[in-house]
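[1] This is a predicted model, with the sequence first.
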Amino acid sequence: MERCRELVRPALVEAVGSLHPWTGEMAAYALGWSDTAGTPDSGGSEGKGVRQAFAVLGAEAVGADGAEAVPGAVAVELVHTFSLLHDDIMDGDALRRQRPAVWKAYGTGPAVLAGDALLAQAVTTLAEAPGRHAASAVRCFCRTLNALVSGQAQDLRFEHRPWYGPGAVGPEQYRSMAEHKTGALLGCAVALGAVLGGAPDRTVTTLERAGRHLGLAFQAVDDILGIWGDPAVTGKPVHADLRRGKKTYPMLAALAGGGRAAHELAALLDPPQLLDHEAAAHVAALVEELGGRTATRHEARRHLDIARRALRDASLAHTAVQQLDMLFTYVLDRTR
């Protein structure tokens, strides 16, 4: 990931530098480059860079130079940052990467504006990509943007649906949401690299499918970290998802098991309420007792295996596939 980040970084800095100074300052803060005064921040986290790496490796996997994918890598990184800015507002998350979220640091209105600026710049960057594949890349990107909105809409509506009984969220509905909200952008990242690298449609489709399944694995691990992650590593409060009452895979899997513990868990969740530390810890223990963490880990591995099979079935450059496989392993084993 470090190699890919170094390749993409100059173009990413240029893209952010082209924004209005105020939105550019907020974007730099969101990316972990600076503090709220615009001063370079050595303690800021730039994030994992997974999507950038996927774009570069997508091009290399189809035999192209990784540099061909840089506009796609910049676009997915900008839109990922945009989605985090807006998600933090919608979810009421006050922290992001162990610092105040942009909306807490600058205000809600400015954070929305900064997100809008990042989205516009992402599309512009891709539309202005050199070569003859920019139009195809933009079409792929716009399909993904629609999927992201659909996934976020599903996620928000889940909050108003019951935990069990008629109208409850089922595992398949949850997977649909996760594929749109998380899988689509990872699939798009690797697909953009392939598109900009001149790959045929069939290869692009295969790589996008692999990325989408990796995204489902990524979301499953995120769900585990949202309940059991170490706040010092994740940068979010302990039991963050539980306190908000988010319908995540471990919770749904735990409730699906039935029995005394499942009924106790359901009683704690209905009616919806903001759980205090003690109640959240009890819920987390019940979810683990009911196999929610184990089931979610199995879900992550299942989608990871599907993604790996998709890569094996395609005719791709061996070295790039090896590096993609290393990224797949990182997704499963990450702690933040």
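    Happy to help now that I have it.
[2] only C-alpha atoms for contact and neighbour calcs from this point on.
    Fine.
[3] Skip the chain neighbours and tell me the closest residue to Arg96.
    Nearest residue to Arg96 in three dimensions, chain neighbours excluded: Gly235, at 6.1 Å (C-alpha to C-alpha, 6 or more residues apart in numbering).
[4] how close does Cys140 sit to His213?
    17 Å (C-alpha to C-alpha, to the nearest Å).
[5] Show me which of these two is the more surrounded one.
    Between Cys140 and His213, counted using other C-alpha atoms under 10 Å, His213 has the larger neighbour count: 27 against 16.
[6] Name the helix or strand for the more buried one, please.
    Secondary structure assignment for His213, by DSSP states H and E: helix 201-228.
[7] After that helix, which helix or strand is next? Please name it.
    Moving toward the C-terminus from helix 201-228, the first helix or strand encountered (DSSP H and E) is helix 231-234.
[8] Tell me which residues are up against whichever helix or strand comes after that next one.
    Next in sequence after helix 231-234, counting helices and strands by DSSP H and E, comes helix 240-244. By C-alpha atoms under 8 Å, 6 or more residues apart in numbering, the residues outside helix 240-244 that reach it are 223, 226-227, 248, 274-276, 280, 283-284.
[9] alright, now check it against this:
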Amino acid sequence: MTAVQAPPSAPEVLARCRRLADPALREAVGRLHPWVAEMAAYSFGWCEVGGAPAAAPGGKGVRQALAVLGAEAAGADGLTGVPAAVAVELVHAFSLLHDDIMDGDATRRRRPAVWQAYGTGPAVLAGDALFALAVETLAAAPRGAGAVRLLSAALADLVRGQADDLLFATRPCTGPERVTLEEYRAMAEGKTGALLGCAVALGALLGGADEAVVGALDRAGRRLGVAFQLVDDVLGIWGDPDVTGKPVGGDLREGKKTYPVLAALGSPAARGLPELLDAPGRAGEAAALIEAAGGRTAALAEARAHTAAARALLTQAPAAPAAAGDLLRLLDFLVGRML
């Protein structure tokens, strides 16, 4: 009797997709100006400052995996989605380079951020180069015109989400001008969800999927992005620094209006919270009050709702069974850290 092979785990799916996309990603980066290529390679964890090879921690490769799986969901070979995987990975790296500058974050993945290692101007230049390279990569692919339009729409949403996130920090905690939970959801969908949705949709588009399937996968990725951001918000206040790479309460000290904060501010139990949020040295007290006022519970409940919506969209979309299973396992892996 033949043993039934267990389906691949989410880390195995990520590793397989990375093996497919990584050679093309490295080849694309290698076409850049040598100095810019070095900064890009540093951002991916491939080298140290000066170009010496390194094996520094990089990202999980979530977006490139979604692109490959999107192509497979459409019934195509995963290699068909590689141009989409390269493009979204380049765009993600570009957004991180610029985000670190805007947020003043000095470290990224336990190393100096690119702007700290090379300077602000060079980091902006490297980000611009990665964005241009992403567009070039997609434009050269079959169905490239439609793919570039899809990426452009996602980028417009990403910029809107990032703009809102920056502006939220300037708005008061109370009164008619305070940030609402509805505004937060729209921000998170743009800042985090747009590129995740675009990744899987681009893969499906290059794989020959029809418009309905591309749209369903895009919406599923956006829901996943909101859930991912919500979990990240919780970890940004209560996460283990050894796991997250972020200091405890870092988001509170930076004055970020994350979902747990906004949910708590709507509770009578958090009457003293605005004063604590204005005192960076009292982040521990603020975190305790946010939890007591239900902010942590509310954020995780919201993440579960968006995870369930993403799962429903993936389940209902007419996709190749193996790819659909991989997408669902990846979904659970990404948001299952706290749920």
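    That came through fine. Computed from a predicted model, the values in this text were never measured in an experiment.
[10] one step back: out of the contacts of helix 240-244 of structure 1, give me the two with the largest separation.
    Asp223 and Asp276 (19.3 Å; C-alpha to C-alpha).
[11] neighbour count winner among these two?
    Comparing Asp223 of structure 1 with Asp276 by other C-alpha under 10 Å, the one with more neighbours is Asp223, at 22 against 11.
[12] The more buried one matches what in structure 2?
    Here Asp223 of structure 1 is matched to Asp233 in structure 2, going by TM-score structural alignment.
[13] which non-adjacent residue is nearest its match?
    Thr258 (6.0 Å).
[14] Tell me the spacing between that neighbour and Gly249 of structure 2.
    Distance from Thr258 of structure 2 to Gly249 of structure 2, by C-alpha to C-alpha: 12 Å.
[15] Those two - which one has more neighbours?
    Thr258 (26 against 22).
[16] What count of nearby residues applies to Leu265 of structure 1?
    22.
[17] how close does the match of Asp223 of structure 1 sit to Val82 of structure 2?
    From Asp233 of structure 2 to Val82 of structure 2 the distance is 31 Å (C-alpha to C-alpha).
[18] And Arg171 of structure 2, by the same measure?
    41 Å.
[19] The two: who's more crowded?
    The residue with more neighbours, out of Arg171 of structure 2 and Val82, is Val82; 31 against 13, by other C-alpha under 10 Å.
[20] corresponding residue for the more buried one in structure 1?
    Aligning on TM-score structural alignment places Val82 of structure 2 opposite Val70 in structure 1.
[21] correct me, but that match touches Ala55?
    Yes - the pair Val70 of structure 1 / Ala55 is scored as a contact, 7.5 Å apart, by C-alpha atoms under 8 Å.
[22] Test my guess that the match of Asp223 of structure 1 contacts Pro260.
    Yes - judged on C-alpha under 8 Å, Asp233 of structure 2 makes contact with Pro260 at a distance of 7.2 Å.
[23] gap between the counterpart of Gly58 of structure 2 in structure 1 and Ile306 of structure 1?
    Taking TM-score structural alignment, Gly58 of structure 2 has Glu46 as its aligned residue in structure 1. For Glu46 of structure 1, the distance to Ile306 of structure 1 (C-alpha to C-alpha) stands at 29 Å.
[24] which residue ranges form the helices in the stretch 101-250 of structure 2?
    Taking DSSP state H, counting those that start in this stretch, the helices of the stretch 101-250 of structure 2 run over residues 114-118, 120-139, 144-168, 181-188, 194-206, 211-238, 241-244, 250-253.
[25] Give me whichever of those helices is most buried.
    Across these, the average number of neighbours (mean count of other C-alpha atoms under 10 Å) peaks for helix 194-206, which reaches a mean of 32.
[26] quick revisit: what's the nearest residue to the match of Val82 of structure 2 if we skip its chain neighbours?
    Val8 (5.7 Å).
[27] Show me the residue sitting in the middle of structure 2 in space.
    The centre of structure 2 sits closest to Thr192, judged by C-alpha atoms, centre = their mean, with a distance of 4.8 Å.
[28] Pull the contacting residues for that one.
    When contacts are counted by C-alpha under 8 Å, 6+ apart, Thr192 of structure 2 touches 158, 161, 222, 225-226, 228-229.
[29] nearest to Cys198 of structure 2, of the residues you listed?
    Looking across the contacts of Thr192 of structure 2 and measuring by C-alpha to C-alpha, the closest to Cys198 of structure 2 is Arg222, at 8.2 Å.
[30] Residue in structure 1 paired with that closest one?
    With TM-score structural alignment defining the correspondence, Arg222 of structure 2 maps onto Arg212 in structure 1.
[31] Can you give me the distance of its match to Ala73 of structure 1?
    16 Å.
[32] got it, and Val233 of structure 1?
    Distance of Val233 of structure 1 to Ala73 of structure 1, given as C-alpha to C-alpha: 25 Å.
[33] I'd like the contacts of Thr192 of structure 2 as JSON lines, with distance to Asp326 of structure 2 appended.
    Shown next, in JSON lines, are the contacts of Thr192 of structure 2 (distance: C-alpha to C-alpha, whole Å):
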{"residue": "Leu158", "distance to Asp326 of structure 2": "26"}
{"residue": "Gly161", "distance to Asp326 of structure 2": "28"}
{"residue": "Arg222", "distance to Asp326 of structure 2": "17"}
{"residue": "Gly225", "distance to Asp326 of structure 2": "17"}
{"residue": "Val226", "distance to Asp326 of structure 2": "20"}
{"residue": "Phe228", "distance to Asp326 of structure 2": "17"}
{"residue": "Gln229", "distance to Asp326 of structure 2": "21"}
